[in-house]
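Q: I need the structure of the sequence given here:
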Amino acid sequence: MSTANTAPAATVTSRTALWGRLALGTAAGAVLFTVAWIVLSFVSDGYTIGGDRIAPYSNLTQPISGLGMGETAPYMNTAFVLSGLLLGAGFLGFFRAFGAGHAIVRVPAAIGLGLVPIGLALIGLFDLEAPGPHFAGVALAFQLPVLTFVAVGLFLRDVSARRLANLLLYVATPITLILMAVFFGTFDEATTADGEGVAGLTQRLWLTWVLAWYAVLGWAAHRRTGG
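A: Okay, here's the model as predicted:
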């Protein structure tokens, strides 16, 4: 009887630990994305958009999407797509590790996080010369989290992870909104094209903040499963 009861329990424990390890895909995706733009920013010789040449490339003035054009395009755009895939796998592990919860809070959270990989894929597949799908991808991956973090916070409260829920609701969400506002307040297309301003810096602060919270969710799921 003891052996028969232990085997299924061990299987469940192993499966739960597997979901926890998969959740770390969020951290892997965030790291890949960040390392990609840091490294490529040092080798980029600029890019051309709308017939205008923007050079040299600067992290201070230019958006990360500029690395998705010119000689660095194949590498940065691949990083966008691969980061999306890793985040998608990580979010799946996150929900399996934290359990079901009630549909009324789980579904909005799952939709919000599920749109992130789609957004990153759109950014990687459509560069700045295709602004419609490109900026739709930016909205899904980095602007929507203002609402997604609220939805995920409510989900985490429902599954008794109140500490992380409060951090998402009262720290991650308002600061994300502030960083977005700062970026849009500093961004001007003409100024950026002239290689001036600080929109590149403010964008990086915003995007890095959002990605860091994606990684936190995956790490929390990993810890919850005993990792």
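Q: can we go C-alpha only for contacts and neighbour counts from here?
A: Fine.
Q: could you pull out the helices for the protein?
A: 2-23, 25-43, 73-98, 103-125, 131-138, 145-158, 162-167, 173-186, 189-193, 199-224 (DSSP state H).
Q: Distance of W219 relative to H102?
A: 22 Å (Cα to Cα, to the nearest Å).
Q: Contact partners for the closest residue to V150 other than its chain neighbours?
A: Nearest-residue entry for V150: L169, 5.5 Å, with adjacent residues in sequence omitted and distances by Cα to Cα, 6 or more residues apart in numbering. For L169, the contact set (Cα atoms under 8 Å, 6 or more residues apart in numbering) comprises F149, V150, G153.
Q: run this one through as well so I can compare:
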Amino acid sequence: MKQLKERKSFPFMQLLPLGAILGPIIFTLTWFILGFISTGYTIYNVRIEPYSVITQPISGLGMGSTALFMNSSFILSGILLLIGIIGIFHSLRGIGQTLMRRLCMILFILSPIGLVICGIFNLEATFMHSIGFLLSTGTTILSFLTAGLYLRQIPGWKTLGKGLLIGSPLTLILFILFFLNFDPIASGEGRGIAGIYSRLLAIEVLIWFVIMGWLSFKRAHHTRS
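A: This next block holds a predicted model:
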């Protein structure tokens, strides 16, 4: 009976990693499209226009006429990514060190939580939005490193594990470059390239989730076949 129950639940569980693919795709398409649509926004009674993908960070799209779509994308993408992460590490049960697997999952879950927070609190809620940003991107510096050390010991995941060990310092570099270039006043006046670093950081972080989701889904499907 127990084995029958596990077999019935397996097809559902093997689909969960797809959330780590769909979430990032939806989020990326949203900010890419809205970047051409936004006419600007008002923050602290200061009007920022026009919106520039070069000078303005992605979070600027969570304000003004594009707010509903961008903030909804933050939340939806975060939920899908959370589901995907659960699916990925569920597929790794019993493989490698249990403590490391659980630690990796806990660290990775911080990222989708951060996305949801960014969707709930826009740029005017500076403190909470900053917390969301740090959780969604900054924590991956540690989670990529931890996952890299864990996955490089698992057959079929070794290449990804080595890649994540490179992804960790790369994320750190992009994270630092964003903060070095982000000046709210300069961005509002259309100066600087903070928007470019914001997008490069988002793409670099999310692409690792996509790779993990696809590898997990592919291996689960192959195993079932």
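Q: And the TM-score between them?
A: Laid over one another, the chains give 0.91 as their TM-score (TM-score structural alignment, normalised by the length of structure 2), with 220 aligned residues with a Cα RMSD of 2.0 Å.
Q: returning to that earlier point: more neighbours: which of W219 and H102 of structure 1?
A: W219 (22 against 11; other Cα atoms under 10 Å).
Q: who's in contact with whichever residue in structure 2 pairs up with the more buried one?
A: Taking TM-score structural alignment, the alignment pairs W219 of structure 1 with W214 from structure 2. By Cα under 8 Å, 6+ apart, the contact list for W214 of structure 2 reads P17, L18, A20, I21.
Q: between those, which is nearest L76 of structure 2?
A: A20 (11.7 Å; Cα to Cα).
Q: for C118 of structure 2, what are its contacts?
A: S59, N71, F74, I75, M128, H129, S130, G132, F133.
Q: what's the answer for L18 of structure 1, then?
A: Applying Cα under 8 Å, 6+ apart, no residues qualify as near L18 of structure 1.
Q: Can you tell me how far it is from G114 of structure 1?
A: Taken as Cα to Cα, the span from L18 of structure 1 to G114 of structure 1 is 20 Å.
Q: what do you get for L60 of structure 1?
A: From L60 of structure 1 to G114 of structure 1 the distance is 31 Å (Cα to Cα).
Q: who has more neighbours, those two?
A: Higher neighbour count among L60 of structure 1 and G114: G114, with 20 against 17, using other Cα under 10 Å.
Q: what about A17 of structure 1, neighbour count?
A: Other residues close to A17 of structure 1 by other Cα under 10 Å number 21.
Q: Spit out the contact partners of it.
A: The contact partners of A17 of structure 1, taken as Cα under 8 Å, 6+ apart, are H222, T225, G226, G227.
Q: rerun that using 6 Å as the cut-off
A: Contacts for A17 of structure 1 (Cα atoms under 6 Å, 6 or more residues apart in numbering) come out as T225.
Q: same question, the one 3 residues further on
A: With Cα under 6 Å, 6+ apart as the criterion, the residues that contact G20 of structure 1 are G93, A97, A221, H222, T225.
Q: will you turn these into a markdown table that also has neighbour count and distance to V159 of structure 1?
A: Converted to a markdown table, the contacts of G20 of structure 1 look like this (neighbours: other Cα atoms under 10 Å; distance: Cα to Cα, whole Å):
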| residue | neighbour count | distance to V159 of structure 1 |
| --- | --- | --- |
| G93 | 25 | 15 |
| A97 | 25 | 11 |
| A221 | 27 | 12 |
| H222 | 25 | 15 |
| T225 | 20 | 14 |
